[in-house]
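A.B. asks: I'll drop the sequence and a predicted model, then ask my questions.
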Amino acid sequence: MTLSELPSPVWPILVLLAIQAGDALMTTRPPKFIVDCLEGVRFPRDWWWVLTTVKAASVAGLAVGLWVPGVAMTTTAAIVVYFLAATAAHLRAKALNSTFWINCLGMLLLSLAVLVVSFVRW
């Protein structure tokens, strides 16, 4: 097993990029389900801006990584770590509603799948 420095296929990166871009936009003025999620894990409202910044940075990293070796792989790995941390926050807060199962775990699995499909060579 080896790792590829540029994504191949590229389409999973583009899907993840689109989702992250939409998520970054939504966190600028969070809809109720995001507010409920953040309050459910007791994430301080004063720090919500950090999420928008992190998600926007992930969009930039995925886009740049289409041409610069290693950047998309590192960014995708960072997104996996982000959702691992979100999973831990949900478990710690016992906030195990549908937002956790669909959004948090769904994005963890999706980003992990993108990492494997686009960068792992057997």
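C.D. replies: Arrived safely, thanks for sending. Residues are numbered from 1 along each chain as shown.
A.B. asks: for the rest of this, base every contact and every neighbour count on C-alpha atoms.
C.D. replies: Fine.
A.B. asks: how about the helices in the chain?
C.D. replies: For the chain, the helices defined by DSSP state H cover 11-28, 32-40, 48-64, 71-93, 98, 105-119.
A.B. asks: can you add distance to L3 and mean neighbour count and give those helices back as a markdown table?
C.D. replies: Output for these, formatted as a markdown table (distance: least, Cα to Cα, whole Å; neighbours: other Cα atoms under 10 Å):
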| stretch | distance to L3 | mean neighbour count |
| --- | --- | --- |
| helix 11-28 | 15 | 17 |
| helix 32-40 | 34 | 15 |
| helix 48-64 | 17 | 18 |
| helix 71-93 | 9 | 18 |
| helix 98 | 34 | 12 |
| helix 105-119 | 5 | 19 |
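A.B. asks: comparison target, given below:
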Amino acid sequence: MVNALYIRLQATAQRLITKYGQAGKIRRVTPPDPVTGGDGTPTDYPCRLFPATYDRRYVDGTNILASDKQLYIGSIGIGVSPKVGDIAIGANGTEYHIVHDDPNNYDGQVNVVFICQGRTAT
């Protein structure tokens, strides 16, 4: 049974991301056919996201770089759960490669918000 608290938290997170975030998309590249080869097929999924800078105390230069962003991605209306290997694209066209993902799924049923570590390709 779905817990009503998590539904309210999901709605609150979505409202804040919609208010302060930006339109973006998650790009997932499906691997090519192993027999015929070729290139992977990219598929874009629209989303709302909020890129935030990591606090200095968490930046260690190995796991979290100074240029990394913490991406808060709304879970309502998104077609996929962002995962490592996907690319999050912000409103200004900045591409963040997702190097760590956390679905914030406390009861196993409701994804409250996706918090991902995004790394720019510099």
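C.D. replies: Sure thing, it's come through. Quick caveat: nothing in here was measured; it's all calculated off a predicted structure.
A.B. asks: quick TM-score on the pair, please.
C.D. replies: Both chains were compared after superposition, and using TM-score structural alignment, normalised by the length of structure 1 their TM-score is 0.31; 63 aligned residues with a Cα RMSD of 4.6 Å.
A.B. asks: T2 of structure 1: which of the helices of structure 1 is closest?
C.D. replies: Each of these has some distance to T2 of structure 1 by Cα to Cα; the shortest is helix 105-119, at 8.3 Å.
A.B. asks: now the helices for structure 2?
C.D. replies: In order along the chain, structure 2 carries the following helices (DSSP H): 4-20.
A.B. asks: burial of V99 of structure 2, as a residue count?
C.D. replies: If you count neighbours by other Cα atoms under 10 Å, V99 of structure 2 ends up with 17.
A.B. asks: right, I mislabeled it, should have said R8 of structure 2
C.D. replies: The burial count assigned to R8 of structure 2 is 12, neighbours taken as other Cα under 10 Å.
A.B. asks: I'd guessed T27 of structure 1 sits against V50; true?
C.D. replies: No: taking Cα atoms under 8 Å as the contact criterion, T27 of structure 1 and V50 are not neighbours in contact, 9.7 Å apart.
A.B. asks: still on that earlier bit, for the helices of structure 1, could you give me a markdown table that also reports distance to T2 of structure 1?
C.D. replies: Output for those, formatted as a markdown table (distance: least, Cα to Cα, whole Å):
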| stretch | distance to T2 of structure 1 |
| --- | --- |
| helix 11-28 | 18 |
| helix 32-40 | 37 |
| helix 48-64 | 20 |
| helix 71-93 | 13 |
| helix 98 | 36 |
| helix 105-119 | 8 |
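A.B. asks: got the angle between the strand of greatest length in structure 2 and helix 4-20?
C.D. replies: In structure 2, assigned by DSSP state E, the strand with the most residues is strand 41-53. Between strand 41-53 of structure 2 and helix 4-20, the angle comes out at 90 degrees (axes from the mean of the first three to the mean of the last three Cα atoms, to 10 degrees).
A.B. asks: what residues sit buried inside strand 41-53 of structure 2?
C.D. replies: For strand 41-53 of structure 2, a neighbour-count test (16 or more other Cα atoms under 10 Å) marks D44, Y45, P46, C47, R48, L49, F50, P51 as buried.
A.B. asks: which of the residues you listed lies closest to I87 of structure 2?
C.D. replies: Using Cα to Cα, D44 is the member of these that sits closest to I87 of structure 2, with 9.3 Å.
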